[in-house]
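Participant: what follows is a predicted protein model with its sequence.
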Amino acid sequence: MIRSVTLASLLTSALLLGGCATAPAPQSPVMQAHAQTASTPRSGVYYEIFVRSWYDTNGDGIGDLNGVTAKLDYLKSLGVSGIWLMPINPSPSYHGYDITDYEAINPQYGTMADFEHLLAEAHKRGIKVIIDLVINHTSNQHPWFLAAQDPHDPHHDWYSWATPATDLSAHSAAGDKAWQALPDGRHYLGIFSPGMPDLNYDNPAVRQAMVDVGRFWSRKGVDGFRLDAARHIYLNFQSQEGDPDVLRENLTWWRQFMRGVRAVNPDTYVVGEVTESSWQQLAPWYGALSAVFDFPLATRLVDAARSGQAGDLAERLQQRYAGFAASAGHAGADAPFLSNHDQNRVMSQLDGDAAHMRMAAAMLLTLPGHPFVYYGEELGMRGVKPDPDLREPMRWERSPHAAGETTWKPSTSGDGPDVSVQAELADPGSLLADYRMLIHWRHQVSALRDGALTAFASGNTHVVGWQLRDAHSRVLVLHNLSGQPQSVALGAGSPFRAIGLASRDGAQLHDGRIDLPPDTSVVLE
């Protein structure tokens, strides 16, 4: 089976030595053919990194870009195809979402030469790099905003200013007050905080400046961007929620941005943070961007893992993937995830239940598109708001004082030394081993990355399933979400006649039925 002693031993040796070997796993002849004929050997999985918390190479307690480079072989062994770096630009804040220079590197993280070296080393390993693009607003310390406070400066119109007719009590679309005060009594639009004044995208100079920022980084060699607050370029007030004209303005701008960056790199991947509550609201964005993060699906996946109930998850998946394919013009355009830097960590949402965490991961990583994994998720790191506690240091060694561990903030999660790369490498039954196994399934079976999804009616409330089909493979994925054995009838004439991959020993296919051990996922061919 996939979960063998051989896998565990190769995982340990490859990662401890910093290597990137892929552990061989026994496969059926059909699965071998799938792996050989797949259009790409990559998994399609992206991994989100908060550089400050990742790995420290100069001993100042703060993660740095050289630390990302130092751990590329870990990421290669994990099997990811790309990384998303949270903001790396200069900023007065710890998180970096208020930028003071769009074409420079935060000096706490290193230099532009360090970043260029990271890009080169990542690309050598077949790992793409996308960076956070925070252009809805600047820092209030950005030179543009400082200049804009002079009404006669050209930058004044790069921001939005209140007039005598403005309702200064208006609520922002982000939930707080929209207008922020200067000491002289004037007010400017800042929907997230006083430290983040919104740019005025009705000004052509602003639009051109931000296209130029994207082109600058594209010329550096980045493979794409994660767009922060993508829907808030024009959506500023609560009263504008659901306004089709605001949506149209947002999409028009992002199409302009996409044309600009793709003139440099036609393959630029752009994924937007669009915090809508349904897939129908997300679908229009797929015509303007490569993808958007699927927040509604994240909630559904975590809820299914927690409850052990399939509900109508498979049917909902079929609807949303069909809708996204219609908008994007191709299947597999989704960007599913479980949690990110703004949400309580998955293990905390699941109350520390490791079995539920494994099932959430299994569902995520058997969905087509580009799943995103938040750093430390593969270890089972915990964390609940406030936000700094969601972004705590990655644990590499059992000791938090080992060389390379970041110490910019103390841990509040209560995770012990067993929640570390060092400890989980030594445990063939660890969550880390599961993540690596599942991600490597995506290397082996192209339909897991690129397939069109069709719901499978399992007839069992504890088993969720879907068929995936592309030009190279057709598979049925089943997940037993419960802690008890479950059985599913495949139906007369089912084309699925063999278990190609299984997360646990003991699954059996006989007489048109499959028996699934507790908390087990299988891929049938």
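Facilitator: Done, it's in.
Participant: can we go C-alpha only for contacts and neighbour counts from here?
Facilitator: Fine.
Participant: what's the neighbour count on the spatially closest residue to residue 254 that is not a sequence neighbour?
Facilitator: Once flanking residues are discounted, residue 254 sits nearest to residue 288: 6.3 Å by Cα to Cα, 6 or more residues apart in numbering. Other residues lying near residue 288 total 23 when counted by other Cα atoms under 10 Å.
Participant: my read: residue 288 touches residue 256, true?
Facilitator: No - assessed by Cα atoms under 8 Å, residue 288 is found out of contact with residue 256, at 9.0 Å.
Participant: residue 96 sits in which helix or strand?
Facilitator: Assigned by DSSP states H and E, residue 96 belongs to no helix or strand.
Participant: also this one, for the comparison:
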Amino acid sequence: LDYLQELGVTAVLMLPIYDSDYYHNYFANDFEAVDPEYGGKEGYFELLEALHQRGMKLFMDMEIHYVTERHPWYTDSYGNPHSPYSKYIIYNGPGNTEPESIIFGLTALQSYDGDVIKICTIDLGNPQVRDYLYGLFRYWVDPNGDGDFRDGIDGYRIDHIMDDLDWKGKQTNLLSDFWKPLFQQLRQQNPAVKIIGEQAEWGYGKEYFAKGDLDAVFAFPLYMAVGRFNKQDLMNKIDSTFLSTPAGKHQLVFIENHDTDRFASVVAENPGKLRVGAALNILLKGIPSIYYGQELGMKGVKQEWGPTDANDILRREAFEWYQTVDGPGMALWYRDSGPWWDLTNLRDDDGISLEEQQA
């Protein structure tokens, strides 16, 4: 946190921290538990307190459209139409044996460790599901319910938010019917709460501001234009981005994140382009957002090893604290776990580490 504060960071966005068998935690086994690898709830609240003591904010990333086969709603309702959770998950046909797929028609996804885990879609139109999820969101804003928000998070990033979930026509008008009422409740609870939406189609976000009343979206068209290095295209995207943003709303400006190739790899480590990208990231109108290690020039591109979440590991490698890969505290959870380790971008004495750059 001292290092982040030295960089001038004012808010931290963590990817999902609830219990999940996936390394990225985007598909939950249990929405209420904090992954023990992150220290459980005790560790999470310690982090939150430390951030607030520094005057920094914490945003929680939430993906609540899907659950894994290890979630209680699934384990109790699969093959059991009489389960109290039978209508929490969308099943096709009788018998509760054909759960609705997630995006791209997936019904399971292989984890980097080889474990194939089923994933299914929950029914956001079910009033009981809605009440549960609304309560979950309210909890993290004020965990002990005393009206003192110092122990609560400062806002949310809503992952994969869209009006028609996965473009299937089965769960529609979600922005106005599900998300906007939730955001209104959260603002009534704590007027300082901010909501960021990751618009699923990577557009300008006009619909999300108009129908969902989000506070901010991600400047995806601008991100794509920066990587192309076409001056006219970039100027057009800048104009279109901010003309699409109502007064009082915001665009988060970025040049890389956990779902994209690292900018240093995109520009083949060209020093001039790296500086231009950094300048645009920080100086354009909007809220600048940086991905950990971007400031060091960390590298990484997506690979293709079939339908597995391992494809993105090289975009999400351990932050390079030290000059050597074996430095103390390096988060090499994926070491020697598959072909991605053979392609790791982490190298000793390559100049891409905090230790070397601060020397």
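Facilitator: Nice, thanks for sending it over. Computed from a predicted structure; not experimentally measured.
Participant: does residue 393 of structure 1 really touch residue 405, like I thought?
Facilitator: Yes - look at residue 393 of structure 1 against residue 405 with Cα under 8 Å: they come within range, at 7.2 Å.
Participant: tell me which of the two has more neighbours.
Facilitator: Legend: neighbour count by other Cα under 10 Å for residue 393 of structure 1 and residue 405, higher for residue 393 (27 against 24).
Participant: which one in structure 1 is aligned with residue 32 of structure 2?
Facilitator: Under the alignment (TM-score structural alignment), residue 32 of structure 2 pairs with residue 103 of structure 1.
Participant: run through the residues that contact that match.
Facilitator: 89, 213, 216, 217 (Cα atoms under 8 Å, 6 or more residues apart in numbering).
Participant: compare those residues with structure 2 and list the overlap.
Facilitator: On the basis of both residues aligned by TM-score structural alignment, their matches' Cα atoms under 8 Å, what survives of the contacts of residue 103 of structure 1 in structure 2 is 89, 213.
Participant: how about the contacts of residue 103 of structure 1, which pair is most distant?
Facilitator: 89 and 216 (13.1 Å; Cα to Cα).
Participant: out of these two, which sits in the busier spot?
Facilitator: Legend: neighbour count by other Cα under 10 Å for residue 89 of structure 1 and residue 216, higher for residue 89 (23 against 16).
Participant: before we move on, the earlier item: find the residues that touch each one of residue 393 and residue 405 of structure 1.
Facilitator: Contacts common to residue 393 of structure 1 and residue 405, judged by Cα under 8 Å, 6+ apart, are residue 54.
Participant: if I look at the alignment partner in structure 1 of residue 262 of structure 2, how far off is residue 418 of structure 1?
Facilitator: Superposed on structure 1 with TM-score structural alignment, residue 262 of structure 2 falls opposite residue 345. Counting by Cα to Cα, to the nearest Å, the gap from residue 345 of structure 1 to residue 418 of structure 1 is 17 Å.
Participant: would you mind telling me which of those two has the busier surroundings?
Facilitator: Higher neighbour count among residue 345 of structure 1 and residue 418: residue 345, with 24 against 18, using other Cα under 10 Å.
Participant: residue 26 of structure 2 is in contact with residue 35, isn't it?
Facilitator: No - taking Cα under 8 Å as the definition, residue 26 of structure 2 is not a contact partner of residue 35, at 11.6 Å.
Participant: picking that back up, which helix or strand contains the match of residue 32 of structure 2?
Facilitator: Applying DSSP H and E as the criterion places residue 103 of structure 1 outside every helix and strand.
Participant: ok, residue 260 of structure 1 next?
Facilitator: Going by DSSP H and E, residue 260 of structure 1 is in helix 244-262.
Participant: stretch 363-381 of structure 1 maps to which residues in structure 2?
Facilitator: Aligning stretch 363-381 of structure 1 against structure 2 (TM-score structural alignment) gives residues 280-298.
Participant: buried residues, the matching stretch. List them.
Facilitator: Along stretch 280-298 of structure 2, these residues count as buried under the neighbour rule (16 or more other Cα atoms under 10 Å): 280-282, 286-290, 292-294, 296-298.
Participant: can you redo these as CSV with secondary structure and distance to residue 176 of structure 2?
Facilitator: Compiled in CSV, the buried residues of stretch 280-298 of structure 2 are given as follows (DSSP: H, G, I helix; E, B strand; the rest coil; distance: Cα to Cα, whole Å):
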residue, secondary structure, distance to residue 176 of structure 2
280, helix, 33
281, helix, 31
282, helix, 32
286, coil, 25
287, strand, 25
288, strand, 28
289, coil, 27
290, coil, 30
292, coil, 33
293, coil, 37
294, helix, 36
296, helix, 41
297, coil, 40
298, coil, 39
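Participant: and the two most separated of the residues you listed?
Facilitator: Within the buried residues of stretch 280-298 of structure 2, 286 and 298 form the most distant pair, 23.8 Å apart (Cα to Cα).
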